[in-house]
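Asks: Sequence and predicted model, in that order:
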Amino acid sequence: MKTTIEIADPILAEAREVAARERTTLRALVEEGLRAVVAARSERPAFVLEDAAFRGGQGLQPEFEAAGWDELRAAAYEGRGG
């Protein structure tokens, strides 16, 4: 199959040098690299973000139950320059 991709000039020049030194084609070198990357990525498990949600279940502390956003933000940043 034919496709077109853009490759940064420095890496393309280096790849051409490697291909010439190893007496192979740029196509073969690219295919080898793609196979290696695909194989490596299929071997590692998918990343799963840990659930770090806080479930206090009791809502806000009594002194903040009737507070507006400005008051909540001021309390959150108190002493932190915000």
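Replies: Everything's here; your move.
Asks: CA atoms for contacts and neighbours, from now on please.
Replies: Noted.
Asks: what about L26, neighbour count?
Replies: The number of residues packed near L26 is 16, by other Cα atoms under 10 Å.
Asks: excluding its backbone neighbours, what's nearest it?
Replies: Once flanking residues are discounted, L26 sits nearest to A19: 5.7 Å by Cα to Cα, 6 or more residues apart in numbering.
Asks: what about the one you found, is that helix, strand or coil?
Replies: helix (DSSP: H, G, I helix; E, B strand; the rest coil).
Asks: okay, now the one to match up with it:
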Amino acid sequence: MKTTFDLPEPLLRDVQALAKQRGTTSKSLVEQALRRLIEEQQGKTFSLPDLSVDGDGLRPEFKDASWETIRDAAYGSPGQ
């Protein structure tokens, strides 16, 4: 598929020089660079570190409690 990109002249000269140095074409060099960039981005998945702690979970009195009840027990009821 053919497409057109406008590149700054200094970048284009660098691409052409590197392609010549490697014995390849500018097209091939740009294609390789784009593939590497896409692969790099696809490999980056967001994950949180495991910060869990040992224990038996909530105390029995909070087992079926709402978040509001747990929060109020920890921080006090609103207005207090």
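Replies: Ah, there it is. Keep in mind it's a predicted model, so treat the numbers as computed, not measured.
Asks: Quick TM-score on the pair, please.
Replies: For these two chains in superposition, a TM-score of 0.56 is obtained (TM-score structural alignment, normalised by the length of structure 2); 52 aligned residues with a Cα RMSD of 2.4 Å.
Asks: ok so, going back, quick one: what's aligned to the residue nearest to L26 of structure 1 in structure 2?
Replies: Superposed on structure 2 with TM-score structural alignment, A19 of structure 1 falls opposite A19.
Asks: what sits against that match?
Replies: Going by Cα atoms under 8 Å, 6 or more residues apart in numbering, A19 of structure 2 touches T25, S26, L29.
Asks: Against G43 of structure 2, how distant is it?
Replies: 27 Å (Cα to Cα, to the nearest Å).
Asks: Likewise for W67 of structure 2?
Replies: 36 Å.
Asks: Give the equivalent position in structure 1 for Y75 of structure 2.
Replies: So, by TM-score structural alignment, Y75 of structure 2 is left unmatched.
Asks: Please report how far Y75 of structure 2 lies from E68 of structure 2.
Replies: Distance, Y75 of structure 2 to E68 of structure 2, by Cα to Cα: 10 Å.
Asks: do the same with L12 of structure 2
Replies: For L12 of structure 2 relative to E68 of structure 2 (Cα to Cα), the value is 60 Å.
Asks: just K20 of structure 2 next, same as before
Replies: Taken as Cα to Cα, the span from K20 of structure 2 to E68 of structure 2 is 67 Å.
Asks: Appreciated, that's everything.
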